[in-house]
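In: sharing a model that was predicted from the sequence below.
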Amino acid sequence: MSRIWRAVAWDVQAVWNSARRAVTAPGPERDTTVQSLKAAGAGVLAWALAGWWWSAPMALLAPWTALFIVQSTVYRSVHSALQQFAVVVTGTLLAAGGSMLTGNNSLAAMAIVLPATVLLSGYARFGTQGVYAPTAALFVLAYGTYTPLDIVHRLFETVLGAVIGIVVNAAVLPPVHGRDVRHLRARLAQESADLLYAVADGVEEGFDKERAATWHDRAQRLTDLVTDLRTARRWSHESYRLNPGRKLRRSEPLLPSSDWDFAWDRITDQIRQTLRTLAETSQGRPALTDVPDEAREIGTELLRAAGDVCAQDDYAGALAVRESARVPGAAAGCADRAADRHAALHRAQEAHGRLARLLTDGRHQVTPALGALTADTQRLLGDLAVVADGRPSGGAEDEESRQEN
């Protein structure tokens, strides 16, 4: 019993924390609260027009539609409205046809119509709105209202609710999603740096197979972050489509160019390949474990410097001119970070040069592990050079022009 009470107390505390964050700081909790209140407001407004002012016979359909049309983006609201209208038309006409075919026998009509509408609800073109096909059919069959005038009323009230939902979502704090892009972009750089620091410390101290496997798992999660970043960017781009509120904003949120996604995709992949090579050196096979001690010392220095490049990454550096107009001293701060990135990259490249010279040094045996580690880190530094320059191909201006279009 005490376990149940602890679970209830935990849920209550979680709800309270979410409510507090929704009030005190911007974030997903506040976004959810705003969208929920907008949906409720759209439903109330639709009922006021259809039920209270107009006294429509099917007034329930207007607020019912408006509630579900307030989506997370204006574009999605319009898209959902078109889907829902098609679904309601389909469900209503099938139900009316079934009622006329069975002589207004609701049980027999349901036996004919509901299997067809439930199957239609899974049609990909209807998306998440497909579930309303059997719901619309049930409204018709349960109330026995399928005359031409009743059908026109149903469709008109559905359109009324959809229009109200779209207008409310577009006119009242229209949602723009860019926070996840900025958060994931910063998190990707920081977690890459943290992993490279951890590996550098491990190479210096010595590591076993389990520790190397943990590094490789963390590297795999970095590639998952890149996937999340791409998903968040698609969501951000969709939020700008058909969004009138964007033109009313005094300033746009700074978003890293989508060209960075490809750059970090390559960087995280090279980190994963490098750590895979290191993991193989811990497997006890002589051909893989024979790495000179000097190579381990150089590798520690190289990886720590590569981590510094990631840690000093700042996508706003690519937008320094634009940012300096908003925040005094921003351009100078970006310039300092750029200098630190270049210095860290230079240290890493110098260390890699010493590592490569071991391959031709007759005092050391050339092993597959040493050759693979040299090749992997060379590719990693080549991709990190893009970050150190602060501007991938395409540049931030391309991102802004894409958003404008």
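Out: Now that the structure is in, tell me what you want to look at.

In: from here on, just use CA atoms for contacts and neighbour counts.
Out: OK.

In: please report how far R185 lies from P256.
Out: 8 Å (Cα to Cα, to the nearest Å).

In: got it, and V203?
Out: 33 Å.

In: okay, R185 and P256: which has more neighbours?
Out: Between R185 and P256, P256 has the larger neighbour count (other Cα atoms under 10 Å), namely 26 against 23.

In: excluding its backbone neighbours, what's nearest that one?
Out: Closest residue in space to P256, ignoring its immediate chain neighbours: Y315 at 5.7 Å, by Cα to Cα, 6 or more residues apart in numbering.

In: what's the neighbour count on that neighbour?
Out: 22.

In: in terms of contact, does V387 touch D313 like I think?
Out: Yes. Checked against Cα atoms under 8 Å, the pair V387 and D313 is within contact range at 6.6 Å.

In: element containing the residue most central in space within the chain?
Out: By Cα atoms, centre = their mean, the chain has its centre lying nearest to A232, at 2.4 Å. Counting by DSSP states H and E, the element that carries A232 is helix 209-240.

In: what comes up buried for that helix?
Out: 212-213, 215-216, 218-223, 225-226, 228-230, 232-233, 235-236, 238-240 (16 or more other Cα atoms under 10 Å).

In: same thing with stretch 330-350?
Out: Going by 16+ other Cα under 10 Å, stretch 330-350 has these buried residues: 330-331, 334, 337-338, 340-349.

In: looking at those, which are in helices?
Out: 330-331, 334, 337-338, 340-349 (DSSP state H).

In: next one: the residue nearest to the centre of the chain relative to W53, how far apart?
Out: Applying Cα to Cα to A232 and W53 gives a distance of 42 Å.

In: next: G299.
Out: 76 Å.

In: what of L359?
Out: Remark: distance between L359 and W53 (Cα to Cα) = 85 Å.

In: same check, this time on G127
Out: Distance from G127 to W53, by Cα to Cα: 33 Å.

In: the more surrounded of L359 and W53?
Out: Shown here are L359 and W53; by other Cα under 10 Å, L359 has more neighbours (16 against 10).

In: included below, for side-by-side comparison, is a second structure:
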Amino acid sequence: MEWTGWTTGVARRHGRAAVEAVRRAWSEPGRERDLAAQAGKAALAACLAWAVAGWWLQAPVAFVAPWVAVVLVESTVYRSLAHGLQQVAAIAVGTVVATAVAMVLDSTMATMVVVLPAVLLLAQWQRLGSQGIYAATGALFVLTDGPVTLTTSGARIAEAVFGAVVGILVNALIRPPLYLRDTRAALKDAAREAREILEAVADGLGEGEWNGHAAGDLHERALRLGRLIEQARSAIGWSRESMRGNHRGRGAGAVSPPGKAYDDALAVLDQVAVHTAGVTRTVLEIASHQDSAARPDPRITRPYAEFLRHTGRAIGLYGETRFAGAGTGPAADGPLREAVEELRRCLDELHRRLPGTVRDDPDALATHGALLAQARRLADQLVQD
């Protein structure tokens, strides 16, 4: 009964997730709609290839055309073209080698023993990239699909070329994929997470709480922030690749690829991630210290907490203004500039309070100095942008 209940629960959760994905694909632009569009395009490419090769021309190995077409409706137009060339080359090489050896040895088993190790080694050739495995696939098609003849092998290569052309054209001409929305979402997610971490640290400092467990959780989140930024960097690469050979990037209403502003944003968020991890590490070390005398004086932790709140607000505004897409102008930078000015004022306040709060104690001096150093680095990074 327990196993049945667990299975039912899992099925319900997956069912709800599937229904929600369908709802989002139907109601709004997003990843789900993009995936549905790519699936429909792959099916269309396969149908077109089969309609011409199998139904109209009645080619001897017509199945190769839709098979190649469906796998070449790739995630970007550029990738479809590059992988198409590599895949056709790999299939052609495997087909030619298998045909030549089979006609000499006149034995399918002996030909497999000779050909498969060779083509599998050839699959590692750098110029074939990830498509090298199709050399072995092409060879197996030759050796397992009836008598080996030059006519059939030539038709197989021709069908592969035709299928590749169909797949590439469908991907390039019908709603070619773009990933700018994913890029902006990834950057905004990283900025939002940084803001939430800093505000949580500020709340703890402002209330004078030094909970080691809570500080450890925040430090773990700060370390994971770096992975969010790596996802954003990957999304920018996908966006730029998706614009290559994409007609949606030209003409009226075209979308611009990520430019230098996105690279600058990544540099800022990289530094924010480093310094957020530094802040949370410092707080974790203080919270874990058994000697309460080494903990910062409330006269400096309160303005420092205020500084972190302003820093979090500035980072949040940075994400909203830099990655909002079209329609944002210079006026949108006003709140961000005001937030940066608040950072400067808070930092000046920290400098004024530090001399009066640090006692003649090396541990206290080190603690206050570490907090102030992190504050200056965070402020400088946002101010210079």
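Out: Now that the structure is in, tell me what you want to look at. Because the structure is a prediction, the values reported are computed rather than measured.

In: how close does the residue nearest to P256 of structure 1 get to L188 of structure 1?
Out: 11 Å.

In: corresponding residue for L67 of structure 1 in structure 2?
Out: Applying TM-score structural alignment, one finds that L67 of structure 1 aligns to V70 in structure 2.

In: likewise for R179 of structure 1?
Out: Following TM-score structural alignment, the counterpart assigned to R179 of structure 1 within structure 2 is R181.

In: host element of its match?
Out: Here R181 of structure 2 is assigned to helix 180-206, by DSSP H and E.

In: elements contacting that helix?
Out: helix 212-243, helix 260-288, helix 298-322 (3 or more Cα pairs under 8 Å, 6 or more residues apart in numbering; DSSP states H and E).

In: hang on, the earlier thing: nearest to G371 of structure 1, of the ones in helices among the buried residues of stretch 330-350 of structure 1?
Out: G371 of structure 1 lies nearest to Q349 out of those, by Cα to Cα, at 16.2 Å.

In: sec struct for the nearest residue to that closest one once chain neighbours are set aside, please.
Out: Ranked by Cα to Cα, 6+ apart and with sequence neighbours excluded, the top spatial neighbour of Q349 of structure 1 is L381, at 7.1 Å. Classification of L381 of structure 1 using DSSP: H, G, I helix; E, B strand; the rest coil returns helix.

In: ok, L381 of structure 1 - how many residues close by?
Out: Neighbour tally, L381 of structure 1, other Cα under 10 Å: 24.

In: also G317 of structure 1?
Out: By other Cα under 10 Å, neighbour count at G317 of structure 1 equals 24.

In: so how far is R337 of structure 1 from it?
Out: Remark: distance between G317 of structure 1 and R337 of structure 1 (Cα to Cα) = 8 Å.

In: one more: A351 of structure 1?
Out: Where R337 of structure 1 is concerned, A351 of structure 1 sits at a distance of 21 Å (Cα to Cα).

In: and what of P57 of structure 1?
Out: For P57 of structure 1 relative to R337 of structure 1 (Cα to Cα), the value is 66 Å.

In: state the helix or strand in which A59 of structure 1 lies.
Out: Under the criterion of DSSP H and E, A59 of structure 1 resides outside all helices and strands.

In: am I right that it is in contact with G51?
Out: Yes. Using Cα under 8 Å, A59 of structure 1 makes contact with G51 at a distance of 4.9 Å.

In: of those two, who's got more company?
Out: Between A59 of structure 1 and G51, A59 has the larger neighbour count (other Cα under 10 Å), namely 24 against 19.

In: roughly how far apart are the more buried one and G161 of structure 1?
Out: For A59 of structure 1, the distance to G161 of structure 1 - Cα to Cα - is 10 Å.

In: same check, this time on P57 of structure 1
Out: Counting by Cα to Cα - P57 of structure 1 and G161 of structure 1 are separated by 14 Å.

In: which one's more surrounded, those two?
Out: G161 (31 against 13).

In: map the more buried one across to structure 2 for me.
Out: Aligned partner of G161 of structure 1 by TM-score structural alignment: G163.

In: can you tell me the SS state at its match?
Out: helix.

In: re the thing from before, what lines up with the residue nearest to the centre of structure 1 in structure 2?
Out: By TM-score structural alignment, A232 of structure 1 lines up with A235.

In: what's stretch 92-99 of structure 1 in contact with?
Out: 105-106, 109-110, 112-113, 117, 133, 136-138, 140-141, 144, 146-147, 151 (Cα atoms under 8 Å, 6 or more residues apart in numbering).

In: same check on stretch 283-302 of structure 2?
Out: In contact with stretch 283-302 of structure 2 (Cα under 8 Å, 6+ apart) are residues 205-206, 208, 210-212, 215-216, 219, 350, 353-354, 357-358, 363-364, 367-368.

In: among those, name the buried ones.
Out: 205-206, 208, 210, 212, 215-216, 219, 350, 354, 357-358, 363-364, 367-368.
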